[in-house]
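> what's the 3D shape of this:
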Amino acid sequence: MALSPFDYLDTLPASPESISTTFTLFTRENAAIGEKLDCIDANLLRKSNFKAGKPVKIIIHGFGSSGRRPWVMQMTEALLYTGDLNVIIVDWEKGAALPNYIQAAANARLVGKQIALLIDIINREKLMKPKDYHIIGFSLGAHIAGFAGTEVKNLSRITGLDPASPLFEGYSEKVRLDPTDADFVDVIHTNGDGFIRGGLGSLMPMGHVDFYPNGGREQVGCNSVFVGALTDIFYGNWQSLCHHRRAFRFFIDSTEPSCKFHAFSCQSYEKFLRGDCFDCGKDGNKCANMGLFAYQSGARGRLYLVTRDSEPFCANQYKIDIKNNAGQASTWGKLEIVFHSKDANESFQLTSESDEIKESSIIQGLVVAHPILRNITHVVMKYSKYRGWIYSGKDFWAIDKIALTNSDGETVSYCGHGTVLENNKPLQLSLFPGNCTVHIPHPLMPATRLARFVWKVVSEPIRGQPPKLMWRLAINPFVNEERNYYDSISVKPV
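Now for the predicted structure:
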């Protein structure tokens, strides 16, 4: 007898009666009170407000949850706000009940088949087609969406929100979500740090496009898994699930068109943070917006982005490049920058107080600005020198250039050779469209000069008379005495 790909679970799904899966329909006509549907009996569908010819969104919760959780209702409301849709909530609470995760993983297969049966009834009764469906599954619900896609060929789309890792990651594509389950499968990874380290989601790619916000392992604004587990025990706040749950929060936020999660194709998250991949490419197929509108881009593979640590999580991501002035060796200190637009401002710390800043280096990286911070007109730079017992920073530091590039590829910049940042004195610098070029002054025409008198013997001394001298007022652009360039202003024999 051939082995089933699910034999590794060594557990059969519970009966349909004990799982008691329910389906609830919401439309704009009944946005507040849902209508029950059944995957066997079509009568409820016929009596419902189901809109034939309108897209269908199906939402599936995960382990230890239910279809009545606030996030499920928030997602339903957000989706209905985007358009005239049919939204169906799948509630398999009894089959997903704590604490038996292995049984819940086995039950997921049955729930997937039940969803497929419901889709078949809708297609027959309302003349719908597989291309009309978008299934959105969180955690274990993401794999249920995959099982439904295995049964219903050519589904339009499946969105996996941090697909569950235990008993799925590393196993055959037949027993988990994979790209063959729909025409377009997009996945958001938020807690793929490995189950032993507290990660509940999968890090491995499972879709046509896989989004890795903040690297996909942990999320900014959430406690460490260890600290979160302690608060769970003592206070019951379930903070250890913050990283995992951030996936559905990102998706809900993405339904607002102005809240964009711009993501970029890159070999690794580390390279992305350095700003090496902040480019959509000539055809735009190296980036996409994570969430509801991910299908609008042709980008495929791993895409990375950074988010804010609180609502709204979407952000205006900026690549920042600061070119240090040459000839000043190095210093230790903190560099801060404040972005200013017409309507808002926000500050960012670029280096910590004890960081070494070198003349030959370019300070480069990504900053995450509030989504309302657009069209930056100027910045305020501040340098604070490090004061240590063994070494300290310099009293000033000079830069040549600042360039800011947003996620749409638009650049504003400031150029000023040797712009001096004095210790603890903020300096406002205006930005102009485009990527400016630093003009280094010619050594004979310096911008900053030091005036002094020099003399030269022009005749030998005569008996009883001193030698004749010629005095010259010279301007030295360099404080360093070894750089001997002068501009003669006047010559006067004495």
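> CA only for contacts and neighbour counts going forward, please
Fine.
> buried residues in stretch 345-363, which are they?
Asn345, Leu350, Thr351, Glu353, Ser354, Asp355, Ile357, Lys358, Glu359, Ile362, Ile363 (16 or more other C-alpha atoms under 10 Å).
> for the comparison step, fold the sequence that follows:
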Amino acid sequence: MLKLYFFIGLICSVKSDTDETCPSFTRLSFHSAVVGTGLNVKLMLYTRKNLTCAQVINSTVFGNLNVTKKTTFVVHGFRPTGSPPVWMEDLVQSLLSVEDMNVIVVDWNRGATTVIYNHASSKTRKVAVVLKNFIDQMLVEGASLDNIYMIGVSLGAHISGFVGKMYNGQLGRITGLDPAGPLFNGRPPEDRLDPGDAQFIDVIHSDTDGMQYFKCDHQRSVYLYLSSLRENCTITAYPCDSYRDYRNGKCVDCGMPQKESCPLLGYYADNWKAYLKQKDPPMTKAFFDTADEKPFCIYHYFVDIITWNKNIRRGSITIKLTDRAGNTTESKINHEPATFQKYHQVSLLARFNQDLEKVAAISLVFSTGSTIGPKYKLRILRVKLRSLSHPERPPLCRYDLVLMENTETVFRPILCPKLQM
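Below you'll find the model as predicted:
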């Protein structure tokens, strides 16, 4: 199977789910989380015929469900306060905006709501059985496993994996959004989401510690996925053995002309499955960076520098781009100090929060990081800026520069000669 890795409660009353004109996600109180809740799974269908008003469906009542179309199940995870996921409505609407499909929200809040994580975790297999029974009926009505897509968040990722196991990995796709770590890390494949659970699996890891649920990085995976559904933000990931190698620009061949395209994060990740089929085993890790705020996109450039200093210089480069309208974006390339040797090209990977289509000015600052002692010069024979996010854009060059340490040098770039490598 194909797999791609992208590495306060308020007390309130419980509303009845019955007799709702537009059924809503189960809303529970913190009190419910303290005393615990019994499992009850509710399936809510959204289609382009009922974009904002869900239909509660089950094995005998399909509502607007069209079994000939893709069906996407959205499965949430641990809910320690009983509140609905704040991202759910946005995710449903965004999915339906990019494709005419069935979107089924798997509401197992009665079961996921508890302050004791282990209690919620123990119910995941039972939720999977409910979904298996429903999908079985879909298949009877003419659905295809190829068209079943499951998006699982936290514990929901493992629920999706359990469903996939019951179909021997024949589900079309599973996306795991920061799969829950506690009680699952280190477990055998049958006890967690595994590469063999679907025809294509992509996983976004955004929480490195795995233990602190309320940290924003755990939910960040959902918002990164959401950004992929918006036309103004495409997050590119780079297959690599380690984050260090990625940050040092050693793993960006897929972004070069005449090379295999890089995998995209989120909804369109499965566009890369044709390439994965050529790998043995057919799985890989890919790394990426994000901005601090929505829509989180980072735009990558290579900064190629050839120096002619007699002595070796080590230090970092800060680069700022400015367009004709005066907009600026800056990148401090200081992951590891670069080593500049005479007539040797150093290629630095720069990351910008903004995409400036037409760069009118570039500024560079060289720093050794030393606060005392002499100030050094970096003598540049040539600097070249080339976009990885938009490789079709012509690279920009400048020749014969001298950078005084910790002093900004601003210049206007020119188009590089076409025959230049």
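> need the TM-score between these chains.
Once superposed, the chains reach a TM-score of 0.78 (TM-score structural alignment, normalised by the length of the second structure), with 368 aligned residues with a C-alpha RMSD of 3.0 Å.
> dump the residue contacts of the closest residue to Ser330 of the first structure other than its chain neighbours.
The shortest distance from Ser330 of the first structure to any non-neighbouring residue, by C-alpha to C-alpha, 6 or more residues apart in numbering, is to Lys358 (4.3 Å). For Lys358 of the first structure, the contact set (C-alpha atoms under 8 Å, 6 or more residues apart in numbering) comprises Asn324, Ala329, Ser330, Thr331.
> same question for Ile319 of the second structure.
Glu330, Ser331, Lys332, Ile333, Ala350, Ile362, Ser363, Leu364, Val365.
> just how off-centre is stretch 99-112 of the first structure within its chain?
32 Å (C-alpha atoms, centre = their mean, to the nearest Å).
> against the second structure, where does that stretch fall?
Under TM-score structural alignment, stretch 99-112 of the first structure corresponds to residues 115-128 of the second structure.
> hmm, back to that, state the distance from the residue nearest to Ser330 of the first structure to Ile119 of the first structure.
62 Å (C-alpha to C-alpha, to the nearest Å).
> try Gly434 of the first structure
With C-alpha to C-alpha as the criterion, Gly434 of the first structure and Ile119 of the first structure are 52 Å apart.
> of the two, who's got more company?
Between Gly434 of the first structure and Ile119, counted using other C-alpha atoms under 10 Å, the more crowded position is Ile119 (20 against 14).
> who are the packing partners of the helix or strand in which that one is found?
In this assignment (DSSP states H and E), Ile119 of the first structure forms part of helix 101-126. Applying 3 or more C-alpha pairs under 8 Å, 6 or more residues apart in numbering; DSSP states H and E, we find helix 101-126 of the first structure packed against helix 140-151.
> so the helix it packs on matches what in the second structure?
Going by TM-score structural alignment, helix 140-151 of the first structure lines up with residues 155-166 of the second structure.
> can you put the buried residues of stretch 345-363 of the first structure in CSV and add secondary structure and distance to Ala31 of the first structure?
CSV is the format used below for these (DSSP: H, G, I helix; E, B strand; the rest coil; distance: C-alpha to C-alpha, whole Å):
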residue, secondary structure, distance to Ala31 of the first structure
Asn345, strand, 38
Leu350, coil, 46
Thr351, coil, 49
Glu353, coil, 53
Ser354, coil, 55
Asp355, coil, 54
Ile357, strand, 57
Lys358, strand, 59
Glu359, coil, 60
Ile362, strand, 53
Ile363, strand, 50
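> of those, closest to Ile489 of the first structure?
Glu359 (33.2 Å; C-alpha to C-alpha).
> list the contacts of that closest one.
Counting by C-alpha under 8 Å, 6+ apart, Glu359 of the first structure has contacts Asn324, Asn325, Ala326, Gly327, Gln328, Ala329, Ser330.
> Serialize those residues to JSON lines and add fields for distance to Val87 of the first structure.
Conversion of the contacts of Glu359 of the first structure to JSON lines gives the following (distance: C-alpha to C-alpha, whole Å):
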{"residue": "Asn324", "distance to Val87 of the first structure": "54"}
{"residue": "Asn325", "distance to Val87 of the first structure": "58"}
{"residue": "Ala326", "distance to Val87 of the first structure": "60"}
{"residue": "Gly327", "distance to Val87 of the first structure": "64"}
{"residue": "Gln328", "distance to Val87 of the first structure": "63"}
{"residue": "Ala329", "distance to Val87 of the first structure": "62"}
{"residue": "Ser330", "distance to Val87 of the first structure": "60"}
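> ok, and the most crowded of the residues you listed?
Asn324 (24 neighbours).
> alignment lookup: that one to the second structure.
Checking TM-score structural alignment: Asn324 of the first structure goes with Thr307.
> now name the helix or strand holding the residue nearest to its match when sequence neighbours are not counted.
Closest residue in space to Thr307 of the second structure, ignoring its immediate chain neighbours: Ile380 at 4.3 Å, by C-alpha to C-alpha, 6+ apart. Using DSSP H and E, Ile380 of the second structure sits in strand 377-387.
> many thanks, I have nothing further to ask.
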